[in-house]
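> structure, please.
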Amino acid sequence: MHNNEHTTNIAEHPTMQRRQTKITEFEATRLLENFRRQPARPINICIDGNAFAWVKQNNNITSTGNTLCREIHAWAEAIGQRNVDTLMLCYPFQYWQPYELTEVMHALASHFCLSESTQRCHRVATKISEINNEHVALLKGLGFNHYHIVLSRDDLVDIPRLESLVKLIRQYSFSGIGIQIHDADCLDDLRDHVKDVQQKVAPDYIYIGLHPKLLNREIQSKGAMIFDGEEELEEDCIYMGLEGTSRLQSLVLQNFCSPQRYLSALESGHLPVNPGPLSI
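The predicted structure is shown next:
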């Protein structure tokens, strides 16, 4: 039965003009099983550290990394072990300790196939304040080869600092470096600063948007300006953590918004997704 009624647990891309079809939890399970039967179909994974901020406020949970590892395991059980085309880890140092990051990467490598090719795209996004020699060395050792630097308007004022940190990242032979400006309400005010970044830092791209997202592996033009919604991966993408929205072929799933329901599902060995209505 087709229904155009808006549902609160579906995050539809604004460019998608399609009708909604509500399905049951049983039907969703069957669709996931069908997806599982296509092992050659790769996936893309995004993990946002901010989606685990609530864990630090829960005295009953000892490890943020362990919570994420449970979700990784649940997804692998649901769709099977398959290749990961693009991996993105956002804000890893705000809520995870270095040993937890190692634990998370081990879980990903154990349950999915992470490429070791130089052509892989394992991208990490951090604020400029989190960039230092110790952090960059750890991320490189964990297999990340693309760096996504998140800047505020105030950060754009200090271009020499940005140049110095980009030089540090390049010393570790990262394959690509991108810049994100997350609070650029009026680009006219930032035009000169953006030009400075393009000329003095020469990033692969400058992304204008609030949140880091899975982007195409290869941006067409060097130094391209990308706005929110452009160059974004939309198919076979899994966004882990609280409120994460995943798209597998035509199926849209959203994780629970409630920490209690999210954790309860993981403790029961289930995916922490809303049971319905779902969308195809």
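> contacts and neighbour counts: CA atoms only from here.
Will do.
> just the helices from this structure, written as ranges.
Counting by DSSP state H, the chain has helices at residues 25-36, 64-79, 92-95, 98-111, 133-141, 159-171, 191-200, 259-267.
> and the third one, how far out from the chain's middle?
Here helix 92-95 shows a centroid-to-chain-centroid distance of 14 Å under the convention Cα atoms, centre = their mean, to the nearest Å.
> quick one on the thing from earlier: hey, which of the helices of the chain is tucked in deepest?
Across the helices of the chain, the average number of neighbours (mean count of other Cα atoms under 10 Å) peaks for helix 64-79, which reaches a mean of 20.
> follow-up on the earlier one: nearest to Glu243, of the helices of the chain?
helix 259-267 (9.1 Å; Cα to Cα).
> next, the angle helix 64-79 makes with the closest one.
Put simply, helix 259-267 runs at 60 degrees to helix 64-79, going by axes from the mean of the first three to the mean of the last three Cα atoms, to 10 degrees.
> and this one, please, so the two structures can be compared:
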Amino acid sequence: MNTPTNPATIISLQSREEISLCDASLRHRFELRRNKPMAIIIDAQQGLELLAEQSEIGLSLQKELKLWHKALGRRKISCIELHYSGAFLHPFDITGIIHGIASKFDISDALYRVVLSPDDAQTEVLALLRGLSFQHCQLAIEHAQSDQLQMLEEPIDEARTYKFARVGVQIQHSEGVENLRKSIRVMRDRYSPDYIYIGSTTYPLGEKDIEQQTTLFKEDLIEVSTDHLNLGPGASSKFGSLRLTNFSDIGHYLEEIEKGQLPLHQRPLS
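Just a heads-up that it's a prediction; the model follows:
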């Protein structure tokens, strides 16, 4: 007599895989989303400083990426967004991660965007990113204050030297509508960025949004049902209404990856 399968039992997502990645209910929910577009986000601020102390960042993220590929299949990627920090990510890390994404997912229509501070927009970094097919260079400043606005001129000119399709500015926090309007006018007059985005989350920002208007708030973005996969310790991902969070503890994160399991701290109830 066949024994009924417990839906909470850890099982393999692929019948020929010996490694168990996640439970059956999670597998089913991934299957329901397999034809939806997905963004992949690498945020250098999320736990990577601590990860660098215990592991090689690039190799760890590539191992996690491989596990997600086994769980999700060859999903179509709408956007690859790298939040770059020179303090944690090295050129060989970035190259390995981007090549890993390209080999495991459908990137034929993907928008490549790098988000970085003006200080990190160095010549060698921009050259590397452009060589890896990044199209949008987005310079992020915390506030639209005069001292931060003055930091934009050289990085914007440098990015244009490398012929990024779009060179934009992201203002992460706004303080007062009148001050913000004045700062936007100053930026347009002095630097003429291709777009200015006000908000903290940028992965939904698409080419169609920028074509319609060049100063955008999060509320202005075209509603697209896009899943997003965020890599690294403590990273949160979303697949439809399902939200998953990686272990923020570096030891637990690395332990799960080495066991061949997704490093998820939160698992949905069966």
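> so which of the helices of structure 1 comes closest to Ile238 of structure 1?
Here helix 64-79 is closest among the helices of structure 1 (Cα to Cα), at 8.9 Å.
> quick one: that closest one aligns where in structure 2?
Using TM-score structural alignment, the residues of structure 2 aligned to helix 64-79 of structure 1 are 57-72.
> so what touches the matching stretch?
The contact list for stretch 57-72 of structure 2 (Cα atoms under 8 Å, 6 or more residues apart in numbering) reads 13-14, 21-22, 27, 30-31, 34, 48, 51, 88-89, 92-94, 96-97, 100-101, 104-105, 231-232, 254, 257, 260-263.
> can we see that at 6 Å?
Residues outside stretch 57-72 of structure 2 that contact it (Cα atoms under 6 Å, 6 or more residues apart in numbering) are Asp93, Ile97.
> mean deviation of that stretch from structure 1?
Overlaying structure 1 shows stretch 57-72 of structure 2 at a mean distance of 0.7 Å from the equivalent residues (mean Cα distance after the TM-score superposition for structure 1).
> roughly how far does the residue positioned nearest the centre of structure 1 sit from Asn133 of structure 1?
By Cα atoms, centre = their mean, structure 1 has its centre lying nearest to Cys46, at 2.5 Å. Cys46 of structure 1 sits at a distance of 24 Å from Asn133 of structure 1 (criterion: Cα to Cα, to the nearest Å).
> also Lys195 of structure 1?
27 Å.
> over to Thr24 of structure 1?
Counting by Cα to Cα, the gap from Thr24 of structure 1 to Asn133 of structure 1 is 49 Å.
> what is the neighbour count of Ile61 of structure 1?
Ile61 of structure 1: 12 surrounding residues under other Cα atoms under 10 Å.
> count of residues packed around the closest residue in space to it that isn't next to it in sequence?
Nearest residue to Ile61 of structure 1, sequence neighbours excluded (Cα to Cα, 6 or more residues apart in numbering): Val55, at 6.6 Å. Applying other Cα under 10 Å, we find 18 residues neighbouring Val55 of structure 1.
> structure 2: which residue goes with Val55 of structure 1?
In structure 2, Val55 of structure 1 lands on Leu51 (TM-score structural alignment).
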